[in-house]
Structure formats: C-alpha cells, structure tokens
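Undergrad: predicted model, plus sequence, below.
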Amino acid sequence: MPKISQKGLQMPESPIRKLVPFAEAAEAEGKSIYYLNIGQPDIPTPQKALDAVKNNDLNILSYSPSSGFDSYKTKLAKYYNQNGINISKDQLIVSTGGSEALMFAMGSITDPGDEVIIPEPFYANYNGFATAANVTVKAVQSKFEDNFALPPISEFEALITDKTKAIVMCNPGNPTGYLYTEDEVKQLADLALKHDLFVIADEVYREFTYDGAKHTSIMAVEGLENHAIMVDSVSKRYSMCGARIGCMVSRNTEVMAAAMKFAQARLSPPTFAQIASEAALDVDQTYFENINSEYVNRRDTLIEALGQIEGIKVAKPRGAFYCIVELPVQNSEHFAKWLLSNFEVNGKTVMVAPAAGFYSTPNTGLNQIRIAYVLEKEHLLEAVSILEAGLKAYQGD
C-alpha cells in the first residue's frame, strides 16, 4: 500500500474540532451541548450582506480576478484608511478566509527548513500552516500569571538564527484574548528591523477591544513598510465565518508579487462571499459598538461565574472573545471527552477546547482549556454551572 507523507503524518489535529465525533455521539444520544469550543459568534450577520447575495442579478457565477473584485478591494482599502491604516487597493489580496492569507504569507517569505517565532499559546492552525510550508515554529511562552502579556524581547532575540524569517503575532490574541499595547507592538517592530525580519500580524479581531483599550496595527508602525504583513478576515468582524473571505495586506511589493502567484494558483476567492463582504462594509459603526458592549457583558458574566468555582483560574481578556482557563485536572482533553461522553445535567453538557493544542511546546497547557464566550449570557451561566458540576463529579484522568 502506498505510504502517507511525513507532512501528512505530522499535520496536527485541530484542538477546536478534534472532539467533534464525541459531540456528534452525544447529540445522537439526545444530549444538548453548549458549544464553548469554537469562535462561531451568535451575533446576526448584517442584513445588508445577506440581502446582497439574495438580491443579486448574476446570470453567470463566474471567477473573480485572482486578487479579488476591484470594487471590494476599493471599499476595503477605504475601511482601512478610516482606521488609520493607509494603504491602496493594490496593496491587498482578497483570500479565502484569513487562513489562506496566512498560507500565502508563509509561502511567500519562507523556504523549507526556515523558522518563524511565535508567542504561545497561539491560534492552533499556525502549527498546521507551518507544517504545510515545512517551516519550524520556535515558541516564546507567555505566562498565565502575566495575563499572557508579551514575553521579554530578549527571549525572542535568543531564538533568532540565520533560518529565522518572521515573527508571527495575533492581536488581539486567539486563544488568550490578550491585546498587545502600542509599546509591545513597537518592541516587536524594532526587533524585526534590527534583524531584518518580517512581522506577520493576524488582526482578525481588531474591532473587538474592551475597557477603553485601543488596537495598534502593525501596518501603522512607521519604518516597517517592507517588513509588515497583515492578515485579516470578515469572519468574526461581521459574524460571517462561513463566507471564508479574508485578505493579506503589505506595502512590500516583492512580497505581494509572490503572494499573487499563490493567489493565481488557486484561481480566485469565492464570488458570492465577496459580494456579501462588500455589502457588509456599509454597516454603521454602531454595529460594532453594540457588539462590543455585548461581548463585554458576556466576558464579565463568564469571568465572574468561573471565579466562583473552586480550583479554577482564569485570565481576563481585553480583546477578541476567548479566555484561557486553568482547571484542577491533569489532562483537560480527557476531561473534555468525558464531559461529552459520560456526563450531563438534565440532558445537557458542554464542549470546550483543550488548550494544549494552542502550544507548540510539548506537554504545555495540559490543564488548560479555551472558552469562547459567543453564547448569550443565560446560556453562558448554565454552561458554567454544568462545567462546575462536571468538575465535582470527575474522577480523574
């Protein structure tokens, strides 16, 4: 029998989705599940976006240009300029989700055997993208007790070799919800300039910042024009995860020329989804103000409820809609499977994301989970009460 590639064998499973078979089995048994494992907002998608798809007059569902429709890129560039990111439409490529933009970026700046440095915990699929590109992840560990703030720059610098090509950051962070300060972003920028590295900044959650904190884009840092690559998406901003529309942005013409070849190889981003995304850009700013207010209420409700459970520790996020929780268990993945397979309260249980998959350092985060507070407050409270009951009943790994 022909053999699977080493790359295929080494490709990590998603900590967010790997327990789906357990959830499906639980539902087949008649259980209701509160899904705290995945960042799928329950906020309604803007009606303008939905109507744009419903009411279009297309006769042929054709390809778009490889870089995306010009009308969408023009409006998208205008959005960025209004948010202090001065770019032109020619400095962005529309991608099939932020995931494809990350793969374009990796493919454009790295060769097999190269290295990227990432503060961990980080979005689990970065491990997958690196594996696909034959790139090694060097992790700098941020600390739970510091609320996952940026680790000392000296720890980044200690990992730099002649194979290092980029620093990758997510701001605000997934899975931590940490929002990097302007000073922290500039520290990374200065390091990149010192060692002539790229900075890939995943800014998908830019609109979701709380407690008066402001988001600092890597694209707004002066002097970093040839080093900065931004990844973005409509998935979370407009509650359009299924649209699979994102973009890669850079002022570096050589990087964008290379990325365009990857874009051409996959032909084009999806047409209907671009139509919806273009229409979504017309929503009023109050849309985001209302969403942020809702997420702050959900965050505060969740943090307060978790804080009342004995043995639990939780890091308070200032952005996105995730938090990392330390549980009084040795193996959170075993616990998460047990919740789905062997536990219920009045026919209900919860699904969480084991946090070990958000680290690249082995045997790290084993007692942690990520919770996405994308449910209404009353559902969050019931989910937490089920989690508490589960912890009391759990007999160990």
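TA: All right, it came through fine.
Undergrad: C-alpha only now, for contacts and for neighbours.
TA: OK.
Undergrad: what separation is there between the residue nearest to the spatial centre of the chain and residue 284?
TA: Using CA atoms, centre = their mean, the residue of the chain that lies closest to the mean C-alpha position is residue 174, 4.8 Å off. Between residue 174 and residue 284 the computed distance is 26 Å (CA to CA, to the nearest Å).
Undergrad: ranges for the strands of the chain?
TA: Using DSSP state E, the strands of the chain run over 32-35, 92-95, 115-120, 136-141, 164-170, 198-202, 228-233, 246-249, 313-314, 322-326, 348-351, 353-354, 368-372.
Undergrad: figure out which of these is closest to residue 257.
TA: strand 92-95 (10.1 Å; CA to CA).
Undergrad: quick one: the helices in the stretch 51-200 of the chain?
TA: For the stretch 51-200 of the chain, helices defined by DSSP state H, counting those that start in this stretch occupy the ranges 70-82, 97-109, 125-132, 153-157, 182-195.
Undergrad: which elements pack onto the last one?
TA: The elements that helix 182-195 packs onto, with contact taken as 3 or more CA pairs under 8 Å, 6 or more residues apart in numbering; DSSP states H and E, are helix 153-157, strand 164-170, strand 198-202.
Undergrad: next one: the third one
TA: The contact analysis (3+ CA pairs under 8 Å, 6+ apart) places helix 125-132 against helix 6-10, helix 97-109, strand 136-141.
Undergrad: most tightly surrounded among the ones you listed?
TA: Of all the helices and strands packed on helix 125-132, helix 97-109 has the most neighbours on average by mean count of other CA atoms under 10 Å, namely a mean of 23.
Undergrad: about what we covered before: burial of the residue nearest to the residue nearest to the centre of the chain when sequence neighbours are not counted, as a residue count?
TA: Nearest residue to residue 174, sequence neighbours excluded (CA to CA, 6 or more residues apart in numbering): residue 123, at 5.4 Å. Neighbour count for residue 123, taken as other CA atoms under 10 Å: 22.
Undergrad: mean neighbour count added to the helices and strands packed on helix 182-195, as CSV?
TA: Listed next are these as CSV, based on neighbours: other CA atoms under 10 Å:
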stretch, mean neighbour count
helix 153-157, 14
strand 164-170, 24
strand 198-202, 25
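Undergrad: nearest to residue 225, of the ones you listed?
TA: So among the helices and strands packed on helix 182-195, strand 198-202 is nearest, using CA to CA, at 10.0 Å.
Undergrad: surely residue 130 and residue 136 touch.
TA: Yes - when contacts are counted by CA atoms under 8 Å, residue 130 is listed as touching residue 136 (6.4 Å).
Undergrad: picking up where we left off before, wait, isn't the residue nearest to the centre of the chain in contact with residue 319?
TA: No - Residue 174 is beyond contact range of residue 319, at 9.1 Å (criterion: CA under 8 Å).
Undergrad: what about versus this one:
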Amino acid sequence: MPSISIKGANMPESPIRKLVPFAEKAYKANKKVYHLNIGQPDIKSPQIAMDAVSSHHLEILAYTRSEGSEPYRKKIAAYYHRNNIMVDENELIVTTGGSEALLFAMGSIADVGDEIIIPEPFYANYNGFATASGVTIVPVISKIEDNFALPPISEFEKLITPKTKAILICNPGNPTGYLYSQEEIETLAAIVKKHDLFLVADEVYREFAYDNLKHFSILEAKGLEDNAIIIDSVSKRYSMCGARIGCLVSKNKSVIKTALKFAQARLSPPTFAQIASEAALETPQSYFDEVIEEYKGRRDILIEKLEEIPGVQVGHPKGAFYCIAQLPVKNSDAFAQWLLEEFDLDGETIMVAPAAGFYSSPGVGLNQIRIAYVLNKESLIKAVNILKAALKEYKD
C-alpha cells in the first residue's frame, strides 16, 4: 500500500474543528450545543455586500488578475489610507482568505528548515501553515499571569539564529484577545531591524479594539518598510468568513514580486467574493460602532461570569473576540470531549476549543480553553452556567 508523506502525517489537527464528530453525536442525542469553539460571528454581513452579488451583471464568470482586480485593490489601498497605512494598489495582493496570505508570506520569505519566532499561544493554523511550508516555529511563551503581553526583548533575542527569518504576531490576538501597544510594536520593529528579519503581522481583527484603545499597525512604525508584511482578511471585519478573501500587504517590492508568483500558480482569487468584498468597503462606520459595542458588552459579561467560577483564571481581552480561560482540570481535550459526549444541563451543553493546540511547546496550555464570544449575551450567560455546572461534576 502506498504511504502518505511525512509532511501529511505531521500536519496537526485543528483544535477548533477536531471535536465536530462529538458535537454531531450530541445533536443526534437531542442536545443543544452552544458553540464557543469557533470564531464565526453571528453578526449579519453588510447588506451592501450581499446586494452586490445578487445584482451583478456578469455574463461570464471569468478569472480576475492573479493579484486581484484593480478596482478592488485601489479601494483596499484607500481603506488603508483612512487607517494611516500608506500603501498603494501595487503593494498588496488579494488572496483566498488570510490563510492563503500567510502561506504566500511563508513561501516568500522562508526556505525549508528556516525558523519563524511566534509569541504563543497563537492562532492554531500557524502550526499547519508552517508544516505545509517546511518552516520551523520557534515559540516564545506569553503568560496568562501577564495577560499575554509581549515577552521581554531578551526572550526573543536569545532565540534568534542564522535560520531565523521572521517574527510573526497576531494583533489583536487570536486566541488571547491581546492588543499590542504602539510601544510593543516599536519594540518588535527595533528587534527585526537590528537582526535584519521580517515582521509579519496578522491584523485581521484590526477594527475590534475596546476600552478606547487604538490599533497600531506595523506599517505605521517608522523605518519598517522593508521588513513589514501585513496579513489581512474580510472574514471577521465584515462577518464574511465564507467569502474567503484576504490580502498580503508590503512595501517591500521583492516580497510582493515573489508572492505574486505564488498567486499566479493558483490563478486568481474568486470573482464573486471580490465583488462582495469590494462593496463591503462602502460599509458605514455606524456598522462597526454597533458591532464593537456589541462585542464589548459580550466580553464584559463573559469575563464577569467566568471569574465567578471557582478555580477559573481568565485573560482580559482588549480586542478581537476571544479569551483564554484556565480551568481546574488536567486535560482540556478530555474535558471538551466529555462535555459533548457525557454531560448536559437540562439538555444543553457547550463546545469549546482546547488551548493546547494554540501552542507549539509540548505540554503547555493543557488546562486552558479558548472561548469565542460570538454568541449573544443571553447565550453566553447560559453557556458559562453550563461550564460552571460541568466543572462541579467533572472528574479528571
């Protein structure tokens, strides 16, 4: 029998999706499942985007340019200008989701065996993208006790080797909700310039910053033009996860030229999704104001209720719509499966994402879960009550 590749065997399972079979069994057992495991917003997508697709006048659903349609790229550049990020349409490539932008970035800046330093916990799929690209992730641990703030510069510098090509951050963070300050971004800028590295920032949650804090992009940092690569997406900004449209942004011409070759190899991003995404850029600020206020309210009630549970420690997110909760259990994978297979409270249970999959350091995060507060407040309160009851009953 032919064998699969070593790379395929080493591809990690998604900690967000691997419990789906157990959730399906829970449905068949007539349990209601509150999904805290996946960052799929329940916020409606902008109507202007939906209308653009339904009212199109295309007669042929043709390829677009590999880098994305020119009108769309010009409108993206205008969006960045409004956010104090001065790029033009030739300094970005439209991708099939932020995921493809990350793959293009890794493929453009790193060879097999090269290293990328990432503060952990981090978005779980970074592990998969690195495996697919033959890149080694070198983690630097941020701690829940510090609310997942940027580790000291010395922790980064002692990990830098001749194989180090970049530092990768997610800002605001998935899974922590941590929002890096301007000072922290400038600290990272100094490190990458000193050691001639790239700084890659996954900024897909840029709009979601709370408590009167402001997102500071790596392309707002002075003198970082040759080092900075932004990963972006419409998925969370406009609640358009299914559009699968993102982009890679850099003022480094060699990066864009190289990434374009990867884009040409996959031909083009999807046409209808670009139409929807271009229209979404006309979404009024009032949409975001309402969404941010809603997420802030959800965060506040979630954190308040979690902190009432004995033995639970929780990070305080300042952006995005996730938090990490540390539970009084030994293994959150086993606990998450038990919640779906064996537990319910009046016919209801919850689905969470075990946090060990958001680390690459072995044995770290085993007693943590990621919670996505993408449910309405009433459902969040019910979900936390279920968690509280489950922890009382659960035996490791």
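TA: Structure's in. What do you need? Only a predicted model underlies this, so the values are computations on that prediction, with no experimental measurement involved.
Undergrad: related to what we said a few turns ago, okay, the helices and strands packed on helix 182-195 of structure 1 in CSV with distance to residue 59 of structure 1 next?
TA: Compiled in CSV, these are given as follows (distance: least, CA to CA, whole Å):
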stretch, distance to residue 59 of structure 1
helix 153-157, 53
strand 164-170, 40
strand 198-202, 36
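Undergrad: can you pull the contacts of the nearest residue to residue 170 of structure 1 once chain neighbours are set aside?
TA: Closest residue in space to residue 170 of structure 1, ignoring its immediate chain neighbours: residue 202 at 4.5 Å, by CA to CA, 6+ apart. The contact partners of residue 202 of structure 1, by CA atoms under 8 Å, 6 or more residues apart in numbering, come to 168, 169, 170, 171, 230, 231, 232.
Undergrad: so who does the first one touch?
TA: Contact analysis of residue 168 of structure 1 by CA under 8 Å, 6+ apart lists 116, 117, 118, 119, 199, 200, 201, 202.
Undergrad: repeat that with 7 Å
TA: Residue 168 of structure 1 is in contact with 116, 117, 118, 199, 200, 201, counting by CA atoms under 7 Å, 6 or more residues apart in numbering.
Undergrad: with the third one instead?
TA: Residues in contact with residue 170 of structure 1 (CA under 7 Å, 6+ apart) are 201, 202, 203.
Undergrad: so what corresponds to residue 186 of structure 1 in structure 2?
TA: In structure 2, the residue matched to residue 186 of structure 1 (TM-score structural alignment) is residue 186.
Undergrad: number of residues surrounding its match?
TA: The criterion is other CA under 10 Å. On that basis, residue 186 of structure 2 has 18 neighbouring residues.
Undergrad: likewise residue 124 of structure 1?
TA: Number of residues near residue 124 of structure 1 (other CA under 10 Å) recorded here: 22.
Undergrad: and if you look at residue 25 of structure 1?
TA: 13.
Undergrad: state the distance from it to residue 383 of structure 1.
TA: 19 Å.
Undergrad: and for residue 297 of structure 1?
TA: 16 Å.
Undergrad: can you check residue 212 of structure 1 too?
TA: Look at residue 212 of structure 1 and residue 383 of structure 1: by CA to CA, they are 28 Å apart.
Undergrad: what does residue 36 of structure 1 give?
TA: 8 Å.
Undergrad: please apply the same query to residue 54 of structure 1.
TA: 35 Å.
Undergrad: can you tell me what residue 10 of structure 2 aligns to in structure 1?
TA: Taking TM-score structural alignment, residue 10 of structure 2 has residue 10 as its aligned residue in structure 1.
Undergrad: quick check: closest non-adjacent residue to that match.
TA: In space, and not counting its chain neighbours, residue 10 of structure 1 is closest to residue 131: 7.2 Å by CA to CA, 6+ apart.
Undergrad: rewinding a little: same list, the helices and strands packed on helix 125-132 of structure 1, but as TSV with distance to residue 268 of structure 1 please.
TA: Shown next, in TSV, are these (distance: least, CA to CA, whole Å):
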stretch	distance to residue 268 of structure 1
helix 6-10	26
helix 97-109	11
strand 136-141	29
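Undergrad: residue 261 of structure 1 is nearest to which of these?
TA: Set against residue 261 of structure 1 and scored by CA to CA, these come closest in helix 97-109, at 9.0 Å.
Undergrad: angle of the lengthiest helix in structure 1 against strand 322-326?
TA: When structure 1 is parsed with DSSP state H, its longest helix is helix 286-307. If you take axes from the mean of the first three to the mean of the last three CA atoms, to 10 degrees, helix 286-307 of structure 1 sits at 10 degrees to strand 322-326.
Undergrad: any chance of the contacts of residue 168 of structure 1 in TSV, plus distance to residue 344 of structure 1?
TA: Listed next are the contacts of residue 168 of structure 1 as TSV, based on distance: CA to CA, whole Å:
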residue	distance to residue 344 of structure 1
116	42
117	41
118	38
199	45
200	42
201	40
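Undergrad: got a list of contacts for stretch 28-46 of structure 2?
TA: By CA under 7 Å, 6+ apart, the surrounding residues in contact with stretch 28-46 of structure 2 are 16, 238-240, 280, 283, 347-353, 370-375, 383.
Undergrad: let me redo that: stretch 234-249 of structure 2
TA: Contact partners of stretch 234-249 of structure 2, identified using CA under 7 Å, 6+ apart, comprise 41, 43-46, 91-98, 101, 204-205, 207, 229-233, 273-274, 277.
Undergrad: list the buried residues in that stretch.
TA: Using 16 or more other CA atoms under 10 Å as the test for burial, stretch 234-249 of structure 2 gives 234-241, 243-249.
Undergrad: do the same with stretch 24-39 of structure 2
TA: Residues 26, 31, 32, 33, 34, 35, 36, 37, 38, 39 are the ones in stretch 24-39 of structure 2 that count as buried (16+ other CA under 10 Å).
Undergrad: could you do stretch 317-328 of structure 1 as well?
TA: In stretch 317-328 of structure 1, counting by 16+ other CA under 10 Å, buried: 317, 318, 319, 320, 321, 322, 323, 324, 325, 326, 327.
Undergrad: endpoints of that stretch, how far apart?
TA: 21 Å.
Undergrad: read off where that stretch ends up in structure 2.
TA: With TM-score structural alignment applied, stretch 317-328 of structure 1 matches the range 317-328 in structure 2.
Undergrad: to residue 60 of structure 1, which of the helices and strands packed on helix 182-195 of structure 1 lies closest?
TA: strand 198-202 (34.0 Å).
Undergrad: tilt between that closest one and strand 228-233?
TA: Using the same axes, to 10 degrees, strand 198-202 of structure 1 lies at 20 degrees relative to strand 228-233.
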